[in-house]
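Participant: Here is the input, now give the coordinates:
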Amino acid sequence: MNAVTAPAEPGLYYDSVLQTPAIRLLPAEYRVSAEPLALVTLLGSCVAACIYDPMLGIGGMNHFMLPGTSDNTRSPSGVPDISARYGAHAMELVINDLLKRGARRSRLQAKVFGGGNVLSGFHTDPIGTRNARFVLEYLSAEGIQVVAQDLGDTQPRKVCFFVQSGRTLVRRLPSTRDDEIVRAERAYYGTLTREPVSGGVELF
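Facilitator: As a prediction, the model looks like this:
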């Protein structure tokens, strides 16, 4: 009898720079894992929240595009769209998944990244600023400690989060990558004050 091969985790690859298995997150995605791997994403005006239980060695990351839905936001099927592209739901998805796997809310810690104002044409309360403000307010309301953050400015970022240890690496990307990320974000949106680096953020 032939053995059944389990399907590969979407986005899974081996990162030769990090020297570890990794999962690449795209906008509107999230992952939670207790495996020895890194979650990796690219951020422009989007925000990623890396939330973990340091005692249990389990963590998750989301990548959301907008803070929340409006009452008239609908999916093609006509029902309210509460996908992980929206911050309010993306945060719930990660936190609830962590709790289902045994994490304790009282031990949860967060590191948050992104919210760069990379999209032109948004001069009043731009999307990146709104995303950054939302994630900090949400975590404060939930009583989850933010131990590190790199939010705001106008540069895109690459973020690598090691789920078991909570270690996070952040790279500010050069302007040669800026156009690529802006194009991707503008295409995605079509379907729908600088904060200091603080806490245990490692630049790489």
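
Participant: Could you use CA atoms for every contact and neighbour count after this?
Facilitator: Fine.

Participant: From the centroid of the protein, which residue is nearest?
Facilitator: Geometric centre of the chain, nearest residue: Ala48, 2.1 Å, by CA atoms, centre = their mean.

Participant: is it true that it touches Gly114?
Facilitator: Yes. Look at Ala48 against Gly114 with CA atoms under 8 Å: they come within range, at 6.4 Å.

Participant: Next, the contact list for the residue nearest to the residue nearest to the centre of the chain when sequence neighbours are not counted, please.
Facilitator: Leaving aside its chain neighbours, Ala48 sits nearest to His63 (4.5 Å; criterion: CA to CA, 6 or more residues apart in numbering). His63 makes contact with 25-30, 41, 43, 46-49, 84-85, 90, according to CA atoms under 8 Å, 6 or more residues apart in numbering.

Participant: again with Gln19
Facilitator: No contacts exist for Gln19 under CA under 8 Å, 6+ apart.

Participant: Pull out the buried residues from the helix or strand hosting Glu137.
Facilitator: According to DSSP states H and E, Glu137 maps onto helix 127-142. Across helix 127-142, burial judged by 16 or more other CA atoms under 10 Å covers 127-132, 134-136, 139.

Participant: and what of stretch 161-173?
Facilitator: Those would be 161-166, 168-173, for stretch 161-173 by 16+ other CA under 10 Å.

Participant: Farthest-apart pair in those residues, please.
Facilitator: The span of the buried residues of stretch 161-173, defined through CA to CA, is set by Gln164 and Leu173 at 25.5 Å.

Participant: where along this protein do the strands fall?
Facilitator: Remark: strands assigned in the chain by DSSP state E are 12-15, 20-25, 30-33, 38-43, 47-53, 58-62, 109-114, 145-151, 157-162, 168-172, 198-199, 202-203.

Participant: can you redo those strands as JSON lines with distance to Ala187?
Facilitator: Formatted as JSON lines, these follow (distance: least, CA to CA, whole Å):
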{"stretch": "strand 12-15", "distance to Ala187": "24"}
{"stretch": "strand 20-25", "distance to Ala187": "17"}
{"stretch": "strand 30-33", "distance to Ala187": "20"}
{"stretch": "strand 38-43", "distance to Ala187": "14"}
{"stretch": "strand 47-53", "distance to Ala187": "17"}
{"stretch": "strand 58-62", "distance to Ala187": "19"}
{"stretch": "strand 109-114", "distance to Ala187": "18"}
{"stretch": "strand 145-151", "distance to Ala187": "22"}
{"stretch": "strand 157-162", "distance to Ala187": "18"}
{"stretch": "strand 168-172", "distance to Ala187": "22"}
{"stretch": "strand 198-199", "distance to Ala187": "31"}
{"stretch": "strand 202-203", "distance to Ala187": "29"}
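
Participant: For the comparison step, fold the sequence that follows:
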Amino acid sequence: MANLIEEQLATNQYFDKTFNCDAVKILPGEYYTTPRDLVIVTVLGSCVSACIRDRVSGIGGMNHFMLPEGNPADINNPVSESARYGTYAMEVLINQLLKSGARRENLEAKIFGGGNVLSGFSSINIGEKNAAFVRKYLRDENIRVVGEDLNDIYPRKVYFFPRTGRVLVKKLKQLHNNTLASREESYAKKINTSKVAGDVELF
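Facilitator: Below is the predicted model of the structure:
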């Protein structure tokens, strides 16, 4: 039997009453991989998350990165620092999946985020750069993208069920501007307390 190790950086675990299962919330710079039947949750503004799984074994995981690339010197920093950057966040996630027993030829991805959620920052286009980066990275690695919800102007809450590959995306369409600014500038943890409205999208 394959050695199915559960690797984690994210430590915020709880029981989700809506889905009646264990859940893990990941914050910017974190990732989580697991062979278990649970849900991985994150909230994205201009950040991007890749949900990658082995479509045969169901081993899967998610990352959450803030910028496409960082200073190569950051590779010596703790993962929580380095994984803020897409290049390292993608490498860490894929490597941990393979260590846990996933097979590279079976990997598939769904990608989310990259929203231009603050109109005042549109000239920077961080969200667009993050979205372009993750598409190119997965193409270069020959990992098939089977679903995506990128760009637009809304933050998103993403629920990923790695065992089945199911993803639910909720567009957060009613948030106070100061909440959005706080989210993008300091990645505050309290965004879940804000009122949300919008359709849930299935991929």
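
Participant: now, which of the buried residues of helix 127-142 of structure 1 sits nearest Tyr188 of structure 1?
Facilitator: Ile127 (13.3 Å).

Participant: my guess is the closest one meets Gly114, correct?
Facilitator: No. Using CA under 8 Å, Ile127 of structure 1 makes no contact with Gly114, being 10.9 Å away.

Participant: and for the two, which residues touch both?
Facilitator: Residues touching both Ile127 of structure 1 and Gly114 (CA under 8 Å, 6+ apart): Ser45.

Participant: What's Ser46 of structure 2 aligned with over in structure 1?
Facilitator: With the correspondence set by TM-score structural alignment, Ser46 of structure 2 lines up against Ser45 in structure 1.

Participant: Burial check on its match, number of neighbours?
Facilitator: Ser45 of structure 1: 31 surrounding residues under other CA atoms under 10 Å.

Participant: Spit out the contact partners of it.
Facilitator: Counting by CA under 8 Å, 6+ apart, Ser45 of structure 1 has contacts 65, 114-119, 127-129, 131, 156, 185.

Participant: 7 Å instead?
Facilitator: For Ser45 of structure 1, the contact set (CA atoms under 7 Å, 6 or more residues apart in numbering) comprises 114-118, 127-128.

Participant: again with Asn151 of structure 2
Facilitator: Counted by CA under 7 Å, 6+ apart, Asn151 of structure 2 has contacts 113-116, 127-128, 131.

Participant: Apply 6 Å and report the result again.
Facilitator: Residues near Asn151 of structure 2 by CA atoms under 6 Å, 6 or more residues apart in numbering: 114-115.

Participant: can you list the buried residues of helix 127-142 of structure 1 in TSV and add distance to Met55 of structure 1?
Facilitator: TSV is the format used below for these (distance: CA to CA, whole Å):
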residue	distance to Met55 of structure 1
Ile127	35
Gly128	32
Thr129	32
Arg130	32
Asn131	29
Ala132	27
Phe134	27
Val135	23
Leu136	23
Leu139	19
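
Participant: of all those residues, which comes closest to Leu151 of structure 1?
Facilitator: Among the buried residues of helix 127-142 of structure 1, Ala132 lies closest to Leu151 of structure 1 (CA to CA), at 6.2 Å.

Participant: residue in structure 2 matching the closest one?
Facilitator: So, by TM-score structural alignment, Ala132 of structure 1 is matched to Ala131.

Participant: Hmm, its match is touching Gly114, no?
Facilitator: Yes. Using CA atoms under 6 Å, Ala131 of structure 2 is in contact with Gly114, at 5.4 Å.

Participant: Can you tell me, leaving aside adjacent residues, what's nearest to Ile52 of structure 2?
Facilitator: Ala109 (4.4 Å).

Participant: What's the local residue count around that neighbour?
Facilitator: Neighbourhood size, Ala109 of structure 2 [other CA under 10 Å]: 22.

Participant: which residues touch Gly11 of structure 1?
Facilitator: Counting by CA under 6 Å, 6+ apart, Gly11 of structure 1 touches 23-24.

Participant: same check, this time on Ser49 of structure 2
Facilitator: Ser49 of structure 2 neighbours (CA under 6 Å, 6+ apart): 63-64, 111-112.

Participant: Would you quantify the distance from it to Pro68 of structure 2?
Facilitator: Computed as CA to CA, to the nearest Å, the Ser49 of structure 2 to Pro68 of structure 2 distance reads 12 Å.

Participant: Repeat that for Val145 of structure 2.
Facilitator: As defined by CA to CA, Val145 of structure 2 lies at a distance of 18 Å from Pro68 of structure 2.

Participant: The two: who's more crowded?
Facilitator: The residue with more neighbours, out of Val145 of structure 2 and Pro68, is Pro68; 22 against 17, by other CA under 10 Å.

Participant: Does that one touch Arg84 like I think?
Facilitator: No. Between Pro68 of structure 2 and Arg84 there is no contact under CA under 6 Å: 8.5 Å.
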